[in-house]
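> I'd like to go over a predicted model; first the sequence, then the structure.
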Amino acid sequence: MQHISFATKGEGFGSFLFGGTELSASFSCKGTEQTAMGVFEVIMVVLLEVLKLSVVNTLILGVFWCLASGSGSAGNDRKRRTRVKLIKSNQGAIPVDTEETCGLDTPDAGGKYQSRQPAFPRPSERRQSLPGIKYSVNVSDCYNMNHTKRGQAIIINNKHFDPDLEMGTRKGTEIDAQNLDNMLSGMGFTSSIKDDCTAKNMTDIISEVAQQNHADEDCFVLVILTHGEPDRVYATDYLVNVDDLLTPLKTCPSLAGKPKIIIIQACRGEKLDEGTDVVDAKGGGEDDMDPVVYRVPVEADFLMAFACVPGYFAWRNEEQGSWFVQALVEVLRENWARMDLLTMMTRVCKKVALDFESTKTSNRKFLHKKQVPCISSMLTRDVYFPPMTDQQ
């Protein structure tokens, strides 16, 4: 009888050893990847027991063994490749790696699995599977502020009100209006003051702006100086909802994707901020590109700057103007040509919160009170105001 032993190798190959007259068989399988090959070895040993290794049968079994080895190797390769499967999505079939490696093993020239290839398609390849859509791959992080015009700045300044509203005269508001007009004009805006506007006047002003063509302008600024409540401001004759007032601006095609800066100096309630003591250490202080088409939310690209947080009283000095506008004018006048808008608004909040306190009042109820502005940003990029050139 012949002695035959089988030794498996790493990728499922086997070798024959003939010698002796005693028939015996042995095999080994390492790991689950060799299981298929091990089964073929067992079958072959049983067949050798029965057929007694005749010359013809030996040839037959040799062919069988080669097929078995090939199947085992192919099975291993298939097993490696089945680690990536396809899932269906709206973008088509996307390969998803089911193991933690997030990549596919690929054999090098020597047959060893070493290099790794990404299992997911590149973003550009995935985009190509969605026809009819242009992607804003290279949209700048800054708004384009290099149009021929800076834009309009409209200041609605309500000082006197219908007696039926029982709202007091806003003494000192004309100082705010004039200071803002001078500052905005210096920044390059076409600024105008609209005094004592009724509800219809205010609505008509915003509607007219929304119907104009702002294609050559950088942005738009609206300032409202008046009395107010949490979500509403006073016209001279009626309360106006802030959101309703701004709705036409949200659908203006030529202002889409451009900053729309809304500044509101008005009370938002009757609460008084008592302030609190703080112990703190001293602290330190669009490129040209091919046009792209993309969609933005109608609520995007707005900056809402309120004099105070909802529910609170906004302070105004009859001789120097409101705290908020004083701080806003000072910070912007010093920094508008070198600092982005949100950073400047943070400085405004700091200045109002730390530098102002109610002291000039005979009513003790209003003595030593504080205030902080409320900045709500839906901006999608940074706002800088580069100085206007002679060509602009």
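Received it, and whenever you're ready, just let me know what you need. None of the values given here were measured: they were computed from a predicted structure.

> going forward, measure contacts between C-alpha atoms and count neighbours the same way
OK.

> and Leu59, what element?
helix 55-81 (DSSP states H and E).

> Now the element after that helix, going C-ward?
Following helix 55-81 in sequence, per DSSP H and E, is strand 84-89.

> Tell me the buried residues in that following strand?
Within strand 84-89, the residues that count as buried by 16 or more other CA atoms under 10 Å are Val84.

> Which strands or helices does that strand pack on?
Counting contacts by 3 or more CA pairs under 8 Å, 6 or more residues apart in numbering; DSSP states H and E, strand 84-89 packs against strand 92-97.

> from the middle of its chain, how far away would the helix holding Leu59 be?
55 Å (CA atoms, centre = their mean, to the nearest Å).

> Counting by contacts, list what it packs against.
If contacts are counted by 3+ CA pairs under 8 Å, 6+ apart, helix 55-81 sits against helix 35-51, strand 103-107.

> What residues sit buried inside the shortest one?
Buried residues in strand 103-107, defined by neighbour count with 16+ other CA under 10 Å: Gly103, Leu104, Asp105, Thr106.

> can you check stretch 123-143 too?
Of the residues in stretch 123-143, those buried by neighbour count under the rule 16+ other CA under 10 Å are Val139, Tyr143.

> what's the first-to-last distance across that stretch?
Stretch 123-143 has an end-to-end distance of 25 Å (CA to CA, to the nearest Å).

> And here is the other one:
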Amino acid sequence: MADRSRNPEYNMSHKHRGIALIFNNEHFEDPHLKLRKGTHKDSENLGRALKQLGFQVKEYTDLCSEPIMKIIKEASGRDHSDCDCILIAILSHGKLNYIHAKDKAYPVESILSPFTAERCPSLAGKPKLFIIQACQGVLRDPGCHINRPESSERDNESFISYRIPLPADFLIASSTIPGYCSWRNTVEGSWFIQSLCKELDSFGKTRDVLTQMTFVAQRVAVNYESFDEFNPRLDGRKQISSTMSTLTRILFFRDKNDTSNDDTSNDYFKNK
């Protein structure tokens, strides 16, 4: 049997890098859901970082669940044959396995399932990336002190026909782990998106994505801690991001050899 793993990296030499959809929810109809101050900063910084990597970015703000599902369905039904991958980012309130739209919560699975190889064949064998900035519960991490010596650290396409599992080639990067809340600075944005953008800005084109996500988790865990002198339950809390991957190859966002992936060359978002 032929060794199909001989190409260790994803083919990222298609005409376009791909589309990046950012669903940014700041306001909500439910009076129990607070205004997400600072999320505009997350959306702005993430969009800029993704454009630098060659993505064609479209931001949607304060959509209800039905329009979100419509856009997801349209994206999954498109022909992505000329694209390397797709990326979808959700910035909102959430709970375990659910994300809040402006009007109501919808299951995370409803964002993922339209992009399986069966339902979106033009993305079969290509990376499907999901970034989720949302709480997955109400627990708050008190952290743990550790003592250790200080260390310094600086910051192909194959045409062989074969079958792949339907959920293959997914990466889901979440701001926190199941059961825990996710922290956000009302001026600078969320800890996770801040860390992700810093990593993408510095190493987006030189480190593979899973390595980058490891350092994003490190940035979130080490560099941030909540402060609330009036409420001990909210003071000194920590956070750790998490990444679930079924990627089957190494993923790099190296520079393309030409400018064919510029925003003006792709009409995906025209008349939308």
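Perfect, I can see it now. Owing to the predicted nature of the structure, the values given are computational and were not obtained by experimental measurement.

> Can you show me the strands along the stretch 151-300 of structure 1?
190-195, 217-225, 228-229, 232-234, 239-241, 260-265 (DSSP state E, counting those that start in this stretch).

> Could you measure from the residue mapped onto Asp277 of structure 1 from structure 2 over to Val222 of structure 2?
Residue pairing (TM-score structural alignment): Asp277 of structure 1 is matched to His145 of structure 2. Distance of His145 of structure 2 to Val222 of structure 2, computed by CA to CA: 11 Å.

> These two: which is more packed in?
Val222 (12 against 5; other CA atoms under 10 Å).

> Report the aligned residue range of structure 2 for stretch 6-18 of structure 1.
Per the alignment by TM-score structural alignment, stretch 6-18 of structure 1 matches no residues in structure 2.

> before we move on, back to that, now the helices and strands packed on helix 55-81 of structure 1 as JSON lines including distance to Ala153 of structure 1?
JSON lines is the format used below for those (distance: least, CA to CA, whole Å):
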{"stretch": "helix 35-51", "distance to Ala153 of structure 1": "78"}
{"stretch": "strand 103-107", "distance to Ala153 of structure 1": "55"}
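
> about what we covered before: so where is the helix holding Leu59 of structure 1 in structure 2?
Helix 55-81 of structure 1 covers no residues of structure 2 once aligned (TM-score structural alignment).

> Which residues are in contact with Thr206 of structure 2?
Phe252, Phe253, Arg254 (CA atoms under 8 Å, 6 or more residues apart in numbering).

> Would you confirm that the second one belongs to a helix?
When you say that, I think you mean Phe253 of structure 2. No - read with DSSP: H, G, I helix; E, B strand; the rest coil, Phe253 of structure 2 is coil and lies in no helix.

> what lines up against it once you look at structure 1?
Aligned by TM-score structural alignment, Phe253 of structure 2 pairs with Phe385 of structure 1.

> So its match is in contact with His147, correct?
No - assessed by CA atoms under 8 Å, Phe385 of structure 1 is found out of contact with His147, at 11.2 Å.

> Looking at the two, which one has more neighbours?
Shown here are Phe385 of structure 1 and His147; by other CA under 10 Å, Phe385 has more neighbours (20 against 15).

> The residue nearest to that one when sequence neighbours are not counted and Tyr384 of structure 1: what is the separation?
Sequence neighbours aside, Ala337 is the residue nearest to Phe385 of structure 1 in space, at 5.6 Å (criterion: CA to CA, 6 or more residues apart in numbering). Using CA to CA, we find Ala337 of structure 1 at a distance of 7 Å from Tyr384 of structure 1.

> Could you do Gly72 of structure 1 as well?
Computed as CA to CA, the Gly72 of structure 1 to Tyr384 of structure 1 distance reads 66 Å.

> Looking at Ala337 and Tyr384 of structure 1 now, which is surrounded by more residues?
Set Ala337 of structure 1 next to Tyr384 and count neighbours by other CA under 10 Å: Tyr384 wins out with 17 against 14.

> The nearest residue to that one once chain neighbours are set aside: what's it in contact with?
Take Tyr384 of structure 1 and drop its neighbours on the chain: the residue closest to it by CA to CA, 6+ apart is Asp340, 4.7 Å away. Contacts for Asp340 of structure 1 (CA under 8 Å, 6+ apart) come out as Asp382, Val383, Tyr384, Phe385.

> Looking at structure 2 now, which of those still hold up?
Retained in structure 2: Asp382, Val383, Tyr384, Phe385, out of these (criterion both residues aligned by TM-score structural alignment, their matches' CA atoms under 8 Å).

> The helix or strand Val348 of structure 1 falls within: average distance to aligned residues in structure 2?
Using DSSP H and E, Val348 of structure 1 maps to helix 341-355. For helix 341-355 of structure 1, the mean deviation from structure 2 after alignment is 0.3 Å (mean CA distance after the TM-score superposition for structure 1).

> what does that helix correspond to over in structure 2?
Using TM-score structural alignment, helix 341-355 of structure 1 pairs with 209-223 in structure 2.

> Asn335 of structure 1 is in contact with Met344, isn't it?
Yes - Asn335 of structure 1 lies in contact with Met344 (CA under 8 Å); the separation is 7.2 Å.

> more neighbours, these two?
Comparing Asn335 of structure 1 with Met344 by other CA under 10 Å, the one with more neighbours is Met344, at 18 against 14.

> check contacts around that one.
Applying CA under 8 Å, 6+ apart, the residues contacting Met344 of structure 1 are Val331, Leu332, Asn335, Trp336.

> 10 Å instead?
Met344 of structure 1 sits next to Leu328, Val331, Leu332, Glu334, Asn335, Trp336, Arg338, Lys350 when contact means CA atoms under 10 Å, 6 or more residues apart in numbering.

> what's the farthest-apart pair in the buried residues of strand 103-107 of structure 1?
Taking CA to CA as the measure, these span a maximum distance of 9.5 Å, between Gly103 and Thr106.

> Need the residues touching each of those two.
Common contacts of Gly103 of structure 1 and Thr106, defined by CA under 10 Å, 6+ apart, comprise Ser115, Arg116, Gln117.

> Now do the end-to-end distance for stretch 313-331 of structure 1.
Using CA to CA, the end-to-end distance of stretch 313-331 of structure 1 comes to 22 Å.

> ok, now stretch 168-179 of structure 2?
The straight-line separation of the ends of stretch 168-179 of structure 2 (CA to CA) is 25 Å.

> Name the residues of that stretch that are buried.
Neighbour-count burial for stretch 168-179 of structure 2 flags Ala168, Asp169, Phe170, Leu171, Ile172, Ala173, Ser174, Ser175, Thr176, Ile177, Pro178 (criterion: 16+ other CA under 10 Å).

> Between the contacts of Thr206 of structure 2, which sits nearest Glu66 of structure 2?
Closest approach between these and Glu66 of structure 2, by CA to CA: Phe253, at 32.2 Å.
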